[in-house]
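Asker: Next one to model:
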Amino acid sequence: MPQQAGNTYLQGLALIAQLHGNHAGQSMIDEMKVICPDFATMTIDWAFGGVMARPGLDLISRQLVLIASCVTLGHAMPQLRAHVEAALQIGASKEQIIETILQLTFYAGGPAVRNALVELKDILTPSPTPSTNP
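Answerer: Predicted coordinates:
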């Protein structure tokens, strides 16, 4: 933690724990603390404690926006996975996430949508329903 952690930094830490605790997002922050501690601090303070903590959108809506952004970029697959895990963690449904991604087909392109869905196959594939037959 920075020497003089401000309120936004502490808010950022709390939000990261809520969204990304024990998921890919937390691992990405932890990895960045080793590689470039300043970038990790800026991410915690500004992105999570500032931008993500603003009023006006609920957390699920924010995660769906970030999922759409990662799909559109096309090269942010680790971040996409982290935001999908976070969205599920806070109550978004798999259907909401898939529909968000599908909405990008004509704006970001079919290949970007396909690649995102394949990347997230292990998370978004419906679980088989248990058989009632012995």
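
Asker: C-alpha from now on. contacts and neighbour counts both.
Answerer: OK.

Asker: Give me the three-state assignment for the residue nearest the centre of the chain.
Answerer: The centre of the chain sits closest to residue 83, judged by C-alpha atoms, centre = their mean, with a distance of 1.0 Å. In three-state terms, and counting by DSSP: H, G, I helix; E, B strand; the rest coil, residue 83 is helix.

Asker: compare with the first, here's sequence two:
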Amino acid sequence: MPARLPGDGHALGCRRPREGGTPMAVSKNYKKGSEIRGKLMGKAYADKMSATVYDDPMMKKFGDYAREAVFGMLWARPGLDLKTKALICVVSDTAQARWPELAIHLRFARNTGWTENELSEALMHMCGYVGLPAVREAMLTAKEVFAEMKHEAKGKKK
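Answerer: The predicted model follows:
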């Protein structure tokens, strides 16, 4: 069952501004979600996404909801560490052929300690379960993400 939005139906954690545009209150889950999101994505990449993907009112609303509900509530749950949750997302994205999400979740997996070799082996293991075409696309996505992350790391060392 989908999460129900409290009050006037605005994104969780973001209260509708009063007349005159006063700032919105930010919930504990939103703050926790921002912290986890930054850890998973890496601060520079999270900032880049905020500036390029979530830079208009419609996508900001979506991003605010994701920070609170997905990162602040789901990713913050106890029972599994972030590293395990990241691998679950990689597997789920591959099985569902969600390539843009896979790129994001591969970054999460690398940032939580999975190596390129471990991730490629996890993807290879899926060949018998989701099929070669899906794994081929996942491997191509991983190749691009790993190259992008290496390029970003070189830029930080300068």
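
Asker: Can you give me the TM-score here?
Answerer: The TM-score (TM-score structural alignment, normalised by the length of the first structure) is 0.80; 123 aligned residues with a C-alpha RMSD of 2.1 Å.

Asker: In the second structure, what sits opposite the residue nearest to the centre of the first structure in the alignment?
Answerer: By TM-score structural alignment, residue 83 of the first structure lines up with residue 105 in the second structure.

Asker: what residues are up against its match?
Answerer: Contact analysis of residue 105 of the second structure by C-alpha atoms under 8 Å, 6 or more residues apart in numbering lists 86, 87, 89, 90.

Asker: any idea how far residue 53 of the second structure is from it?
Answerer: Distance, residue 105 of the second structure to residue 53 of the second structure, by C-alpha to C-alpha, to the nearest Å: 16 Å.

Asker: ditto for residue 29 of the second structure
Answerer: Distance, residue 29 of the second structure to residue 53 of the second structure, by C-alpha to C-alpha: 21 Å.

Asker: got it, and residue 113 of the second structure?
Answerer: Distance, residue 113 of the second structure to residue 53 of the second structure, by C-alpha to C-alpha: 26 Å.

Asker: again with residue 98 of the second structure
Answerer: Residue 98 of the second structure is 17 Å from residue 53 of the second structure, by C-alpha to C-alpha.

Asker: Of the two, which one has the most company?
Answerer: Set side by side, residue 98 of the second structure and residue 53 show more neighbours around residue 98, with 15 against 12, by other C-alpha atoms under 10 Å.

Asker: how about residue 50 of the first structure, what's its partner in the second structure?
Answerer: Per TM-score structural alignment, residue 50 of the first structure is aligned with residue 73.

Asker: circling back: could you identify which of the contacts of residue 105 of the second structure has the most neighbours?
Answerer: Neighbour-wise, the contacts of residue 105 of the second structure (other C-alpha under 10 Å) top out at residue 90, 27 neighbours.

Asker: Could you report the neighbour count for the match of residue 50 of the first structure?
Answerer: Neighbours around residue 73 of the second structure, by other C-alpha under 10 Å: 17.

Asker: Please apply the same query to the one 10 residues further on.
Answerer: By other C-alpha under 10 Å, the residues close to residue 83 of the second structure number 16.

Asker: What range does stretch 126-143 of the second structure cover in the first structure?
Answerer: Mapped onto the first structure using TM-score structural alignment, stretch 126-143 of the second structure spans residues 104-121.
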